[in-house]
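Student: I'll drop the sequence and a predicted model, then ask my questions.
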Amino acid sequence: MPNPHGPVIRCFNVKYSPNLGDGLLSECLEAELRACGAAPGTASVDLAARTGWGQGTAGRGLAMATLDALPGPLRGLAVRAPLAVQARRRWRPHYARGLDGADAVAIGGGNLLSDHDLNFPTKLALALETAGARGLPTAIFACGMAGEWSVEGLRRIRTALRAAQPCAVFLRDDASCARWDALLAEAAGCAAQVVRDPGLMARHAYPRTARAEGAGRRPRIGLGIMSHVAIRYHAQAGIGPDALRRWYVDLATRLTAAGAGVTAFTNGAPEDVAQAEALRPALSALPGVEIAARPATPAVLAALIAGCDAIAAYRMHAVIAAHSFAVPALALAWDDKLAAFMQSVGRGDWLADPACLSPEAAARRLRDAAASGLPEDETARVVDEARRDVGRLYAALCRAREMAAS
């Protein structure tokens, strides 16, 4: 239960990202911190200074495609001036307002420890500096850490960590912890510990949607659509854009021919929505296919996923939410963070690359998964571990507050 006398914890993350998976994990983290005893004012501060869902999405896909096309040195130069302007005009004032009344700070979750065009190194350094200026104990929680950093990105984040000295660092997989220990532990003054992703608590944060039952009913398969532009911006794509579009349509064709219903959905990112719209004519022509509207909130996304019998998706928090609701997921390989999650829950054999897995084979696996489901006791155990890990974060911040006061 929230404790009106407990600490007010502010979580720096990207809660209001157009990708609603970030909002889902943020709401789960906030809710569990309050369940641990944090005050009702415990909430997130969006690192991009957004205050609601659906803000700041215009031109996102074009910007990603433009930066992806630039050579490395030119790309680095192109982002520095805009980042400096945003930091001064928007982010610093927003972070300061967000910390009014705060007693402690958690940075996370999400893939925040990464260096795409100096974006997160700039924002995290500023957030750490703002918290440090107020003497607030800070911990890093449930973040993923990338392996490739620019010299300038490492310089910025190391400088900030040396000044901040976080009281604890909890990262969401072994690879992230190894990267932290190699690159940032010395500056921060502490090694990283592994925790579960807070998105696994979706079953507690959102109502569970009842799935249709009865003899002869159609299994409902969720098909998570992701843009090839987004895949290329963040990772290496094993499949080309035209081939990926054909793969989506061929998979839906195979599923509906076998008697399954298909719901095509996105996590909300505008580039993914554009991809879904481009596929609409082909998918709409198939009997039994629904194309879901862009979810307006994480709760809508969670309900959509919970109502499926199985899903296939690239987006990590679609897969994580599915696991929370005991919905089997065929995770589509593109990034090591997704591979790490699937291994961590004993589902590594359900990670597959569309470049290597035929639509026919994918449809067969999804039909089998929908029929067999996931063992409730196994998913419940993982969810309970995620809740205990938030308890570790809460305890670390409380200890740091007590030490600072003594």
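Tutor: Looks like it came in fine.

Student: Going by C-alpha atoms from here, please, whenever you check contacts or count neighbours.
Tutor: Fine.

Student: tell me how far the ends of stretch 350-366 are from each other?
Tutor: One end of stretch 350-366 sits 10 Å from the other (C-alpha to C-alpha, to the nearest Å).

Student: Likewise for stretch 194-210?
Tutor: End-to-end span of stretch 194-210 (C-alpha to C-alpha): 33 Å.

Student: got the buried residues for that stretch?
Tutor: Residues of stretch 194-210 classed as buried by neighbour count (16 or more other C-alpha atoms under 10 Å): 194-203, 205-206, 208.

Student: so where do the helices sit in the stretch 151-300 of the chain?
Tutor: 151-164, 174-183, 185-188, 202-205, 228-234, 241-257, 270-284, 298-306 (DSSP state H, counting those that start in this stretch).

Student: Contacts for the fifth one, please.
Tutor: Residues external to helix 228-234 that are found in contact with it (C-alpha atoms under 8 Å, 6 or more residues apart in numbering): 61, 64-65, 68, 116, 237, 240-241, 244, 271-272, 334-335.

Student: 10 Å - rerun?
Tutor: If you take C-alpha atoms under 10 Å, 6 or more residues apart in numbering as the criterion, helix 228-234 is touched by 61-62, 64-69, 116, 235, 237-242, 244-245, 269, 271-272, 275, 314-315, 334-335.

Student: can you check the third one too?
Tutor: Applying C-alpha under 10 Å, 6+ apart, the contact partners of helix 185-188 are 157-169, 177-181, 191-192.

Student: State the distance from the residue lying closest to Leu184 once chain neighbours are set aside to Arg254.
Tutor: With C-alpha to C-alpha, 6 or more residues apart in numbering as the criterion, Leu184 has its nearest non-adjacent residue at 6.4 Å, and that residue is Arg158. Counting by C-alpha to C-alpha, the separation of Arg158 from Arg254 is 50 Å.

Student: Could you do Arg365 as well?
Tutor: Arg365 is 11 Å from Arg254, by C-alpha to C-alpha.

Student: Now the common contact residues for these two.
Tutor: Pro359.

Student: okay if I get the helices of the stretch 151-300 of the chain as CSV plus distance to Ala404?
Tutor: Shown next, in CSV, are the helices of the stretch 151-300 of the chain (distance: least, C-alpha to C-alpha, whole Å):
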stretch, distance to Ala404
helix 151-164, 14
helix 174-183, 25
helix 185-188, 18
helix 202-205, 32
helix 228-234, 39
helix 241-257, 53
helix 270-284, 44
helix 298-306, 36
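
Student: take the one below as the second:
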Amino acid sequence: MKKIMICGVPNSNNLGDRVIIESMNYIYEQYLNKYEIVNFDIVSGKIYNGNLDVKIKLNSNGFRKKMIPNILRRMKVYSNYKKNEKLNLELENIISKQDCVVIGGGHLLIDNYLHFPLAINQIVQLAKEYQIPVIIAFVGAKGKWSQRAKKLLVDSLDYAKCISVRDSASKDFLVSINSKYKEKTQVISDPALFVKDFVGISDKNKMNIGIGIMDPNEIARHAKIKWSRDEAAGWWKKIITDLEKKDLRVNIFTNGAPTDNAFVEYYIKPHFEKNNNVKIMEYPKNYKELIQNIERQDAVIAQRLHACLPSISFENKTFGVIWDEKVEGVFNELGMSEYLIDFRIAPNSLIKKIESSLANGTRLEKEIINKINLKKVEMKEYLYNYT
């Protein structure tokens, strides 16, 4: 049996990243079951299968942190990465035994102070040394890239046998880097659309509306939009209160990132602790708990892409809060632009839009479900044809 390494960032505190890897594993195990799979986290190494400790800690947005020049951040990351001999030896030992390496999915083609560019390039260079093909699958791509990151990622993209991204904006960005990626890159979708396939669906009684909340300070790391914690808390409290008044059970959840947990704990939870129609779901300790929290809902309103996609996989109406190109891009690829909502619009008008949609049921329209199934076929065919 051939061996394949599927790598991303499954050990991330954002459990949506683990959902991606498990979805990739499912595609190979269910439809391409001629491979022995090993998973690897490009930042931390071997995949961790235990429960994560629930952490409640807001990310800092202090003045001192903002004053650190990006070049110093990159130098620190580079130094730490090169010193991590254990990770490098572990990686070489695994790659040398593989027949193929798959990098994806997730928002990997970005310059997060060289974290991902260095890690991806290291994997690709080792694969090249051992003459092992590399597939880049279902990733997101976004700039700006520093000159160092650009060299690392372009070298990696050039060696890759094929590239697929999850939305048109990602392909457009890669083509802006070099026009040669226009032919090499396919726009498909995100593997989290397979979540329903390997989880199944449970029975429900009263209509449950899931509210997937993210710390708004995360927006500043990825977009130019500004939304303070106080502003975000006020917006969410209005949305939740209006939904609860319509006799809906509102369940608030996170993807497990410590800063998301803390934002809910300190800014949202105190307002609803005594409200029987609003529940703060337990912060997930592993990807299965995250999926369970989402599967229990009839409809979802969420910010993080991998709070939205499992819900879409369950064919439930899912409203994505626009805060980054990736959310908007993936929704557009699925024909779900009508399900995008903008936090800069007053909650009253958004509630009317959501209420009007739910009045026709909580299941996605047939045309969208057909598009989802088509994207899943395209993902299976991509991996089958290029692995």
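Tutor: Great, that's in hand. The structure displayed is predicted, hence computed values, not measured ones.

Student: what's the TM between chain one and chain two?
Tutor: Here the TM-score for the pair of chains, by TM-score structural alignment, normalised by the length of structure 2, is 0.90; 382 aligned residues with a C-alpha RMSD of 2.6 Å.

Student: Aligned to the residue nearest to Leu184 of structure 1, what sits in structure 2?
Tutor: Under the alignment (TM-score structural alignment), Arg158 of structure 1 pairs with Val154 of structure 2.

Student: surely that match meets Val175?
Tutor: No. Counting by C-alpha atoms under 10 Å, Val154 of structure 2 does not reach Val175; the two are 11.3 Å apart.

Student: Can I have the buried ones of the contacts of helix 185-188 of structure 1 as a PyMOL selection?
Tutor: The buried residues among these can be selected in PyMOL (16+ other C-alpha under 10 Å) with this line:
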select buried, resi 157+158+160+161+164+165+166+167+168+169+177+178+179+180+181+191+192
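
Student: now the residue opposite Asp342 of structure 2 in structure 1 once aligned, nearest residue through space, not along the chain?
Tutor: Aligned against structure 1 by TM-score structural alignment, Asp342 of structure 2 finds its counterpart in Asp353. Spatial nearest neighbour of Asp353 of structure 1, chain neighbours left out: Ala333 (4.8 Å); criterion: C-alpha to C-alpha, 6+ apart.

Student: any idea how far Cys356 of structure 1 is from the one you found?
Tutor: Ala333 of structure 1 sits 10 Å away from Cys356 of structure 1, going by C-alpha to C-alpha.

Student: Overlap in contacts, the two.
Tutor: When C-alpha under 10 Å, 6+ apart defines a contact, the residues bordering Ala333 of structure 1 and Cys356 alike are Gly238.

Student: Which of these two has more residues huddled nearby?
Tutor: Higher neighbour count among Ala333 of structure 1 and Cys356: Ala333, with 21 against 9, using other C-alpha atoms under 10 Å.

Student: Wait, that one touches Ala313, no?
Tutor: Yes. Here Ala333 of structure 1 reaches Ala313: they are 8.9 Å apart, a contact under C-alpha under 10 Å.

Student: Can you pull the residues that touch both of those two?
Tutor: Leu351.

Student: can you pull the contacts of the equivalent of Ile110 of structure 2 over in structure 1?
Tutor: In structure 1, Ile110 of structure 2 lines up with Ser114, judged by TM-score structural alignment. With contacts defined as C-alpha under 10 Å, 6+ apart, Ser114 of structure 1 is in contact with 120-121, 143-150, 153-154.

Student: does Val38 of structure 2 sit in a helix or strand, and which one?
Tutor: strand 35-41 (DSSP states H and E).

Student: That strand vs structure 1, average distance?
Tutor: Its aligned residues in structure 1 lie a mean 2.3 Å from strand 35-41 of structure 2 after superposition (mean C-alpha distance after the TM-score superposition for structure 1).

Student: buried ones in that strand?
Tutor: 35, 38-41.

Student: Within its local environment, how many residues does the match of Asp342 of structure 2 see?
Tutor: Look at Asp353 of structure 1: counted by other C-alpha under 10 Å, it has 16 neighbours.

Student: what sits against it?
Tutor: By C-alpha under 10 Å, 6+ apart, the contact list for Asp353 of structure 1 reads 237-239, 314, 330-334.

Student: Next, count neighbours for Pro82 of structure 1.
Tutor: With neighbours defined by other C-alpha under 10 Å, the count for Pro82 of structure 1 comes to 10.

Student: which residues in structure 1 form strands?
Tutor: Per DSSP state E, structure 1 carries strands over the ranges 9-13, 43-46, 104-107, 110-113, 138-145, 168-171, 193-194, 220-224, 261-265, 289-291, 310-313, 329-332, 351-352.

Student: Quick one: closest of those to Gly98 of structure 1.
Tutor: For the strands of structure 1, distance to Gly98 of structure 1 was read as C-alpha to C-alpha. The smallest value, 5.8 Å, belongs to strand 43-46.

Student: what about the most centrally placed residue in structure 2, distance to Met214 of structure 2?
Tutor: By C-alpha atoms, centre = their mean, the mean C-alpha position of structure 2 lies nearest to His306, the distance being 4.4 Å. Per C-alpha to C-alpha, His306 of structure 2 is found 11 Å from Met214 of structure 2.

Student: Pull up the overlap in contacts between those two.
Tutor: Joint contacts of His306 of structure 2 and Met214 (C-alpha under 10 Å, 6+ apart) are Asn255.

Student: Quick one: map Leu99 of structure 1 onto structure 2.
Tutor: In structure 2, Leu99 of structure 1 lines up with Ile95, judged by TM-score structural alignment.

Student: my guess is its match meets Ile132, correct?
Tutor: Yes. With contacts counted by C-alpha under 10 Å, Ile95 of structure 2 reaches Ile132, the gap being 8.2 Å.

Student: Now the common contact residues for the two.
Tutor: Counting by C-alpha under 10 Å, 6+ apart, the common neighbours of Ile95 of structure 2 and Ile132 are 101, 124, 126.

Student: neighbour-wise, which of those leads?
Tutor: Val124 (28 neighbours).

Student: list the contacts for it?
Tutor: Counted by C-alpha under 10 Å, 6+ apart, Val124 of structure 2 has contacts 95, 101, 103, 118, 130-135, 152-153, 155-160.
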